[in-house]
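Q: need coordinates for the below:
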Amino acid sequence: MDLRIFVEPQQGNTYAQQLGVARATEEGGFDAFFRSDHFLRIGGGDPGPGPTDSWVTLAGLAVQTSRIRLGTMLTSATFRYPGPLAISVAQVDEMSGGRVELGLGAGWFEAEHKAYAIPFPPLGERFDRLGEQLEIITGLWAAPAGETFGYEGRYYSVTDSPGLPKPAQRPRPPIIIGGFGPVRTPRLAARYADEYNAAFQPVAEAARLFDQTRKACEEIGRDPGSLKRSVALTTCCGRDEAEVTRRVEAVGRQVPELREGGLAGTPAELIEKIDAYARIGADRVYLQILDMDDLDHIALLAAEVLPHV
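A: This is a model prediction of the structure:
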C-alpha cells in the first residue's frame, strides 16, 4: 500500500509551508506529495495569504526535492487550455526527472471561478470539456517525434501541433481521474486514467465506486487490474487520545465525526482502517494533512503508520 501526503494550500498556506511539508514527506519515506488545485479558500474564514498556483508550486518543488512523486488532486479542466496544460506538466516532469502525475477533473467550486474571472459552464459541458482535454493532452504527448497532432472537437481544436515538449516519462506521466458520477467518470477513468481516486468515501462506498470502474474497464476490453485505485482521507493521528483530540480540533473537526469519515486515532487505529481499504482493492491512500505547520504529525505517521501498511 502506497501512502501519499496530500495538502490543501488554498486554506491559507504559502509556498514555504508547502516546501516544508514536501521535504518532511520525502524524509519520512512517503511515496508522494500531492496538492489540491484551488484558487479560493473553501468553507469561509480568513483567506490570507491567498492561493498559490499548483503547477508553479510543483515546478519549484521539482527542483527542491529529489525522490517523491508530485501531482495534483485534482487540477480543474476549467482552469487551463489543454495545450498549455500539456506543456506545463511536461516541463515540470522534465524538471523533476520524471516524477510528475496529473490529476485532472471537471471542476466543481463555482465561487473560485467567479472570484478569478474563470468561466464556469454547466456540469454536462464541463464533463464534455474534460473528455476533450484528456484526448488532446494524451494525444500531444503520444505524437511521435517529427510528426504533428490534430484534433477537432466541439470545444477545442488542434491543428498541426508538434506535440512538444515531451514529458520525461514515457509514454506519459500517469493520469488520475476522480469523482462519483455513475457513468461518465468511470468511463473516462477506464479510457484515459492510470488511477481512479474515490476521495473522502467510506469503505463501502469506495468499494462500490471501484466496482464501477472495473465494469467500465471490462466494457472496453481493458484489464481492470491495470487501473490503480485509491482513496483520499482527512488524517489526524496521535499517540494518545489527547493528542488525537488536539490535532482534530486544530483543523476545525470533531473526533467522532473524523473517526467515522476519515482517518483519526492512534497509529494502530489508522493501520486497521487503511487495511480495510486495502481489502476492497485500494492500492494507495492519500493522507490529507490540513495543519501544514505540524511537521511532527508527518513524522509520527512516517514512524508509526507507514512501516505497517
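
Q: going forward, measure contacts between C-alpha atoms and count neighbours the same way
A: Noted.

Q: count the neighbours of the closest residue to Arg126 other than its chain neighbours for me.
A: Leaving aside its chain neighbours, Arg126 sits nearest to Ala106 (5.4 Å; criterion: Cα to Cα, 6 or more residues apart in numbering). Residues within reach of Ala106, counting by other Cα atoms under 10 Å, total 24.

Q: Ala59 now?
A: Ala59: 20 surrounding residues under other Cα under 10 Å.

Q: want to put them side by side, so please do this one too:
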Amino acid sequence: MDFRIFTEPQQGASYDDLLAVARATEDLGFDAFFRSDHYLAMGDGDGLPGPTDAWTTLAGLARETSRIRLGTLVSSATFRHPGVLAIQVAQVDQMSGGRVELGLGAGWFAAEHEAYGIPFPAKRFGMLTEQLEVVTGLWGTPVGERFEHRGEHYTLVDSPALPKPAQRSATDPTRAGVPVVVGGNGPRRTPALAARFAAEYNSSFPEIADIPQRFAAVRAACEEVGRPADDLVYSVALVLAVGQDEAQLARRAAAIGREPAELREHGVAGTVSEAVDRLGALREMGVQRVYLQVLDLHDLDHLDLVAREVVPQLG
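A: Coordinates of the predicted model:
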C-alpha cells in the first residue's frame, strides 16, 4: 500500500508552507505530495495569505525535491485550456525528472469561478472528456508528427504536440505521457473515463462501505473496453487525524474544526492502533494507495507520528 500526503492550500498556505510539508513528506518516506487545485477557501476560513496556483507550486517543488511523486487531486477542466495544460504538465514533469501525475476532474466549486472570473458552464463532463483526449493525444503524438482535434469544446489544428513529458504513458509505453488520475464517485461515466484514460482511479472521501462497489464499477468498465482491470491503481483520499492518545487526537481535531467521532467514522483517524486497523481494512477492500488529507500544514509532528508508528505496521 502506498501512502501519499494530500494538502488543501486554498484553506490558507504560502508556498513556503507547502515546501515544508513536501520536504517532510520526502524525508519521512511517504510516496508522494499532492495538492488540490482550488482558488478559494471553503468554509469559515479567510484563506490567508491567498490561493497558490497548483502547477506553479508543483513546478517549484519539482526543483526542491528529488524522490517523491508530485501531482494534483484534482485539477479542474474549467481552469485551463487542454493545450496549455498539456504544456504545463509536460514541463513540470521534465523539471522533476519524471515524477509528475495529473489528476483531472470536471470542476464543481462555482464560487471560486465567480470570484476570479472563470467561466463555469453547467455541463462540464463533455469538456472533461475532450480535455483528456487532447492532453493525452498531444503527449502521445510521436515527435515530428502533428496532432489535430476537432470537438464540441476544443479545436486544435496542425499542433507540433510539444513539449513531451519525461515519462512514458502508462496505457501505451511506446508513447510519452504522464500518469493520469481520474477521480469521482459517479456510477457510470467516471468509471468509463478511468477505464479509457487513467493509470489510477481515485475515490475521494467516500463512505467507507461504498468503496468496494465503486472499485467494482471501474473494473467492470475496464472489462467493457477490453482493458485488464488490474492495469489501474485503485486509491482513496481520506482525512487524517491520528494521536498518540485521546488528548492529542482531540487537539488535532480541534485544530481543523472537526469532531473526533466524525473523523473516526469518515477518515484515517483515532489512536495509532485505530489508524492501523482502518488502513488494514481498506487494504482488504482492494485499496492500493491512500491519500492522507493533511489539513493542519504546520503540524509536521503529525506526519512524523504516522510515518514512525502507523506506516511500518502495514508492511
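
Q: contact partners for the residue nearest to Arg126 of the first structure?
A: Contacts here follow Cα atoms under 8 Å, 6 or more residues apart in numbering; on that basis Ala106 of the first structure touches Ser76, Ala77, Thr78, Arg126, Phe127, Arg129, Leu130.

Q: ok, of those residues, which one's closest to Gln10 of the first structure?
A: Distance ranking of the contacts of Ala106 of the first structure against Gln10 of the first structure, using Cα to Cα, places Ser76 first at 14.1 Å.

Q: check the gap between that closest one and Leu85 of the first structure for me.
A: Separation of Ser76 of the first structure from Leu85 of the first structure (Cα to Cα, to the nearest Å): 11 Å.

Q: check the contact lists of the two and give me the overlap.
A: Contacts common to Ser76 of the first structure and Leu85, judged by Cα under 8 Å, 6+ apart, are absent.

Q: show me where the second structure has its strands.
A: Remark: strands assigned in the second structure by DSSP state E are 2-7, 32-35, 69-72, 75-76, 100-105, 147-150, 155-159, 180-183, 200-204, 233-243, 268-271, 289-294.

Q: how far is the fifth one from where the chain is centred?
A: Going by Cα atoms, centre = their mean, to the nearest Å, the spacing between the C-alpha centre of strand 100-105 of the second structure and its chain's C-alpha centre is 6 Å.

Q: average offset between that strand and the first structure?
A: Its aligned residues in the first structure lie a mean 0.2 Å from strand 100-105 of the second structure after superposition (mean Cα distance after the TM-score superposition for the first structure).

Q: show me what that strand is packed against.
A: strand 69-72, strand 75-76, helix 82-96, strand 180-183 (3 or more Cα pairs under 8 Å, 6 or more residues apart in numbering; DSSP states H and E).

Q: over to the third one?
A: Using 3+ Cα pairs under 8 Å, 6+ apart as the contact criterion, the elements in contact with strand 69-72 of the second structure are strand 32-35, helix 54-64, strand 100-105.

Q: hmm, 7 Å instead?
A: Strand 69-72 of the second structure sits against strand 32-35, strand 100-105, with contacts defined as 3 or more Cα pairs under 7 Å, 6 or more residues apart in numbering; DSSP states H and E.

Q: so which of those strands gets nearest Glu114 of the second structure?
A: Judging these by Cα to Cα, what sits closest to Glu114 of the second structure is strand 100-105, at 18.3 Å.

Q: nearest to Ala253 of the second structure, out of the strands of the second structure?
A: strand 233-243 (6.6 Å).

Q: that closest one corresponds to what range in the first structure?
A: Using TM-score structural alignment, strand 233-243 of the second structure corresponds to residues 228-238 of the first structure.

Q: run the chain-centre distance for the matching stretch.
A: Using Cα atoms, centre = their mean, the offset of stretch 228-238 of the first structure from its chain centre is 12 Å.

Q: one more: stretch 90-108 of the first structure?
A: Averaging C-alpha positions (Cα atoms, centre = their mean) puts stretch 90-108 of the first structure 10 Å from its chain's average.
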